[in-house]
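[1] coordinates only, sequence not included:
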């Protein structure tokens, strides 16, 4: 009965999307494994009274509860082979999930909870560990990164720079942008996941900036791609500088020309009105003289 209540509580907490990353510490964030090789994931928490760590595996087939550690005892799900859970689930202690013979890639999550029949407390989840089981005879290859200029046909008040990262394996990457060395968050749109093409992966990201910012040679726009190579996270960077503001100059020139054109038209209209008025006066004068005779 207690196990059923625990699973219901865990499922409810997961559905609520509860998260307190600063209170639940899960490491590593990325992990490579050779086929049938052992992989270990670690989890701890900083929550008073919480005494349970549960483990989940998320794959193409959905989210699966692997089991949990209550105090110092591990309880894998019935009929589940190939994983071990041990450690201490209390505050500031450590729990370990061991995948004994990894055979498929997945994302693993731990969560801290309070094990009690009448507990209504929610679970707090870690950030997840992405485990990739490498294909036979393959090693990690970092990406090639290139930043593309905005399209010359792009109109409006903004310009879009495109970052393309290609030819990497596996897909442990994250993409960010900097402008003059400062991280840029606004105007950034990155693919939700890398796309596989043949034996390698590809991912794109876009940075949208205002024309005024792009047309400034003092601006340096850099795309930073972080890649986990199995041992450490390395980065690959490409950058591009802003261009001379010819378009702004042209627009300013066009505005001046347009204003001059309007002024000239106004001058012509005024001249026509003045000419008509002079003709009218001459006609009146001539008519007046005829009347006198």
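    That came in fine, so what should we check first? None of these values were measured; they are calculated from a predicted model. Numbering: from 1, shown residues only.
[2] from here on, contacts and neighbour counts on C-alpha atoms
    Fine.
[3] all helices of this structure, in order?
    For the chain, the helices defined by DSSP state H occupy 2-16, 211-214, 246-292.
[4] so which elements touch the shortest one?
    If I follow you right, that is helix 211-214. strand 158-168 (3 or more CA pairs under 8 Å, 6 or more residues apart in numbering; DSSP states H and E).
[5] quick revisit: which of the helices of the chain sits most buried?
    helix 211-214 (a mean of 18; mean count of other CA atoms under 10 Å).
[6] need the contact partners of it.
    When contacts are taken as CA atoms under 8 Å, 6 or more residues apart in numbering, the neighbours of helix 211-214 outside the stretch itself are 157-159, 219, 242-243, 245, 248.
[7] again with stretch 233-252
    Surrounding stretch 233-252, the residues in contact under the criterion CA under 8 Å, 6+ apart are 142-147, 149, 212-228.
[8] derive a ChimeraX selection command for the buried subset of those residues.
    To isolate the buried members of the contacts of stretch 233-252 in ChimeraX, using 16 or more other CA atoms under 10 Å:
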select :142,143,145,146,147,149,214,215,219,220,221,222,223,224,225,226,227,228
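[9] just the contacts of stretch 233-252: which are in strands?
    Among those, the members falling in strands are 144-147, 220-228 (criterion: DSSP state E).
[10] hang on, the earlier thing: format the helices of the chain as CSV; extra columns: distance to residue 189.
    Rendered in CSV, the data for these read as follows (distance: least, CA to CA, whole Å):
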stretch, distance to residue 189
helix 2-16, 26
helix 211-214, 17
helix 246-292, 26
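[11] of all those helices, which one comes closest to residue 37?
    Distances from residue 37 to each of the helices of the chain were compared using CA to CA; the minimum, 29.2 Å, belongs to helix 2-16.
[12] try it against this one:
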């Protein structure tokens, strides 16, 4: 079987960028680690594999990086390339695994790395690497109460969840009603913003709720899942119950 190759012109690579997710990706290429944190000067290895029944030997494999959300991706290295000063590609077709070794990391290596396969540039979902510049800090989470004007004059209520003062920006935000996750009418910032002085991040998520559903029996919870460098922490939460009636007085 002839192995397909990727088209590497800047125009063709640019056409792979999507406004929604930043790039086109598929569940064929698997990157099990979503976040990684390391100290300056460390060496780190990122791995990717293929979905069950898909052989890596059928593709030429690549590693890309994206400095910030929405920016173009950049080709770093492909299989069988000679190692550079910072990067080394390691292919193990027997184990269906392709790795990227990054040596002597600096703050400039704090980017998202994407593993990709084949002529159609099938991407994994990416691994965000942060070279730590300060101590890790968990997020503070608060749901802002809707204003009385909003509950009196509008048919829907917007709940705003604010996660702030965290580092690094290895977070995801989910809304739940009782034990059920809410996926509709949710708008979450595509990326966290950083205070240049403290290096701490903040991020918000908004949930629109029908006024008739905003009742005392319904408890809305915002959960900020945070990766602290060794494991995920999901107890950073705040919650709010609905209030009966068409008005809500906030003093």
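    Received the coordinates, thanks. Please read these numbers as outputs of a predicted model, since none were measured by experiment.
[13] fetch the TM-score of the aligned pair.
    Put the two chains on top of each other and the TM-score (TM-score structural alignment, normalised by the length of the second structure) is 0.82; 226 aligned residues with a CA RMSD of 2.4 Å.
[14] now, the most widely separated pair of the ones in strands among the contacts of stretch 233-252 of the first structure?
    Spatial extent of these (CA to CA) is set by the pair 220 and 228 at 25.5 Å.
[15] which one of the ones in strands among the contacts of stretch 233-252 of the first structure is nearest residue 43 of the first structure?
    Of these, the one sitting nearest to residue 43 of the first structure (CA to CA) turns out to be residue 228, at 20.2 Å.
[16] what does that closest one correspond to in the second structure?
    Residue 228 of the first structure is assigned residue 227 in the second structure as its aligned equivalent, the criterion being TM-score structural alignment.
[17] chain neighbours aside, what residue packs nearest to that match?
    Once its chain neighbours are removed from consideration, residue 227 of the second structure has its nearest residue in residue 170; the separation is 5.5 Å (CA to CA, 6 or more residues apart in numbering).
[18] so who does the counterpart of residue 161 of the second structure in the first structure touch?
    Under the alignment by TM-score structural alignment, residue 161 of the second structure pairs with residue 163 in the first structure. For residue 163 of the first structure, the contact set (CA under 8 Å, 6+ apart) comprises 145-148, 204-206, 223.
[19] how about a cut-off of 10 Å?
    Remark: with contacts taken as CA atoms under 10 Å, 6 or more residues apart in numbering, residue 163 of the first structure is in contact with 145-149, 175-177, 190, 203-207, 222-225, 237-239.
[20] again with residue 222 of the second structure
    By CA under 10 Å, 6+ apart, the contact list for residue 222 of the second structure reads 141-143, 159-163, 173-177, 181-182, 205-207, 236-240.
[21] at 6 Å what do you get?
    174-175, 237-238 (CA atoms under 6 Å, 6 or more residues apart in numbering).
[22] I'd like those residues as JSON lines, with distance to residue 78 of the second structure appended.
    As requested, the contacts of residue 222 of the second structure are arranged in JSON lines below (distance: CA to CA, whole Å):
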{"residue": "174", "distance to residue 78 of the second structure": "36"}
{"residue": "175", "distance to residue 78 of the second structure": "39"}
{"residue": "237", "distance to residue 78 of the second structure": "41"}
{"residue": "238", "distance to residue 78 of the second structure": "44"}
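[23] most widely separated two among these?
    Comparing all pairs in the contacts of residue 222 of the second structure by CA to CA, the longest separation belongs to 174 and 238, at 11.1 Å.
[24] for residue 240 of the first structure, grab the count of nearby residues.
    The number of residues packed near residue 240 of the first structure is 17, by other CA atoms under 10 Å.
[25] could you find the counterpart of it in the second structure?
    Going residue by residue (TM-score structural alignment), residue 240 of the first structure aligns to residue 240.
[26] measure its match to residue 59 of the second structure for me?
    In this structure, residue 240 of the second structure lies at 50 Å from residue 59 of the second structure, with CA to CA, to the nearest Å as the measure.
[27] list the buried residues of stretch 42-49 of the second structure.
    Of the residues in stretch 42-49 of the second structure, those with enough neighbours to count as buried (16+ other CA under 10 Å) are 44, 46-49.
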